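3D model of this:
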Amino acid sequence: MPFNLPIFLTWLRILAIPLLVVLYYLPQGWLPGHERDLFATLLFMGAAFTDWLDGYLARKLNQTSSFGAFLDPVADKLIVAAALIILVELDRTNAVVAAIIIGREITISALREWMAKIGASKNVAVSMLGKIKTTAQMLAITLLLYREPLLGWDSLQLGNLLIWVAALLTLWSMGYYLHKAWPEIAKRTGAGL
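You can find the predicted model right below:
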């Protein structure tokens, strides 16, 4: 297993997941609600920033690796899933939207794994649509974790609007990736349109 700065940042993102969860399970009185939300928001924002930074550094420092390419999306999906589950439990977002986003992530991860196994991973490489979806998701989750008014905006209302936008982009991007993979799926399964 290679170890370099981009992979270290990815591991930090994974280590942030239990910290995020623990913040919401501390005994009452240990951390006031607003402070808990602020720490969770900052932790999630830091994780979202390292998502961008580790990829940038891997390319800039020529430290890309197959292990890093595997670990990075796993870390992203884990922290998003953990945050969504917390937000559903806190009744800050809808379980349907969480199921759409988490279900899509599992589906596309499985599709990418299968496509890599058959040597067709380029067909389902990350697209601009996927990057826009991820940005909407990260921004929405940040607002929902924060919960307090922000610059005169109701962050819960704005966060919920954005999380539904992210869910729609999630479905759209899933359709896009399935469409790109369909020729390989049809060829190997005999399925047609």
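
C-alpha from now on. contacts and neighbour counts both.
Noted.

Next up, the contacts around T93.
T93 sits next to 84, 87, 144, 160 when contact means CA atoms under 8 Å, 6 or more residues apart in numbering.

sorry, that was for R13
47, 50-51, 75-76, 79.

coming back round to it: got the contacts of T93 as a markdown table, with neighbour count and distance to L9 columns?
Output for these, formatted as a markdown table (neighbours: other CA atoms under 10 Å; distance: CA to CA, whole Å):
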| residue | neighbour count | distance to L9 |
| --- | --- | --- |
| L84 | 26 | 22 |
| L87 | 18 | 25 |
| L144 | 27 | 24 |
| N160 | 19 | 29 |
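
Just the buried positions in stretch 158-175, please.
Neighbour counts using 16 or more other CA atoms under 10 Å place 158-160, 162-171, 173-174 of stretch 158-175 among the buried residues.

oh sorry, the question was meant for stretch 61-70
For stretch 61-70, by 16+ other CA under 10 Å, it's 63-65, 68.

Keep only those of those that are in helices.
G68 (DSSP state H).

Please generate a structure for the following sequence too, so the two can be compared:
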Amino acid sequence: MLTVPNILTVFRIALIPVFLVCYYLPWEHAMFTAAVFFWLAAVTDYFDGYLARRLGQETAFGAFLDPVADKVTVCAALIILVDFYNTLWITIPAIIIISREILISALREWMAEAGKRSEVAVANIGKWKTTAQMLALIGLISHFNDFIIYLAYLLLYIATALTLWSMVIYLKVAWKQIVAIDSVKK
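As a prediction, this is how the structure comes out:
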């Protein structure tokens, strides 16, 4: 259970309060510092999965904790950004992204109980969504300059579109299973 990937995942969770505290500190570089810690969390997200596969250290604990760490990190960032920017242009994508995360988590849980967990495994579109989402959040958290903020908005909307697209893909796969299970019960 105490593997390098799991340590990275726990470290990512520990970074959440660090980036949140930094974000709200009353000093000039607080937001940029928070963005650096968020970036570090995003990088550990990549490396924990990569190392787990590469080193053959995939564990049930890691499979459980990694998506939890992802969702808590992203949701915490979205919540502070909705508060800071106070605009529908951030709030609507935030609601879509958070709602999708809850829906897909519940769907994966249900599919696992039905013995079909592998059918809703992370696809390549999910990796693109995560990349766009993390870059958008880093840019919005940093509040570095107008160009970065506009680019981050664009990436947030790309991430939101990919979020909806991946959700449709997951729901299509699950729908086939739901219909198949319901027809067997009749």
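
So which of the contacts of R13 of structure 1 wins on neighbours?
Within these, A47 tops the neighbour count with 25 neighbours, counted by other CA atoms under 10 Å.

that older thread, so which of the buried residues of stretch 158-175 of structure 1 comes closest to L129 of structure 1?
Distance to L129 of structure 1 across the buried residues of stretch 158-175 of structure 1 (CA to CA) is lowest for S173, with 6.1 Å.

how about stretch 170-177 of structure 2, aligned to which bit of structure 1?
With TM-score structural alignment applied, stretch 170-177 of structure 2 matches the range 177-184 in structure 1.

With structure 2 overlaid, report how far that stretch is off on average.
On superposition with structure 2, the mean distance recorded for stretch 177-184 of structure 1 (mean CA distance after the TM-score superposition for structure 1) is 0.9 Å.

rewinding a little: is it possible to export the buried residues of stretch 61-70 of structure 1 to a markdown table including distance to A120 of structure 1?
What follows is the buried residues of stretch 61-70 of structure 1, written out as a markdown table (distance: CA to CA, whole Å):
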| residue | distance to A120 of structure 1 |
| --- | --- |
| Q63 | 23 |
| T64 | 19 |
| S65 | 18 |
| G68 | 19 |
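
Could you tell me which of the buried residues of stretch 61-70 of structure 1 are located in strands?
In strands, judged by DSSP state E, none of the buried residues of stretch 61-70 of structure 1 are found.

Name the nearest of the buried residues of stretch 61-70 of structure 1 relative to E35 of structure 1.
Among the buried residues of stretch 61-70 of structure 1, and counting by CA to CA, the member closest to E35 of structure 1 is G68, at 33.5 Å.

how far away is the residue in structure 2 that that closest one lines up against from A174 of structure 2?
Taking TM-score structural alignment, the alignment pairs G68 of structure 1 with G62 from structure 2. The gap separating G62 of structure 2 from A174 of structure 2 is 24 Å, by CA to CA, to the nearest Å.

which residue ranges form the helices in structure 1?
Under DSSP H, structure 1 gives helices at 5-23, 33-60, 66-89, 95-117, 128-146, 155-189.

Single out the most deeply packed of those helices.
Comparing the helices of structure 1 by mean neighbour count (mean count of other CA atoms under 10 Å), helix 128-146 comes out on top with a mean of 20.

how about it, which residues of structure 2 does it hit?
By TM-score structural alignment, helix 128-146 of structure 1 lines up with residues 124-142 in structure 2.

once aligned to structure 1, how far is the matching stretch on average?
Relative to structure 1, stretch 124-142 of structure 2 is 0.7 Å off (mean CA distance after the TM-score superposition for structure 1).
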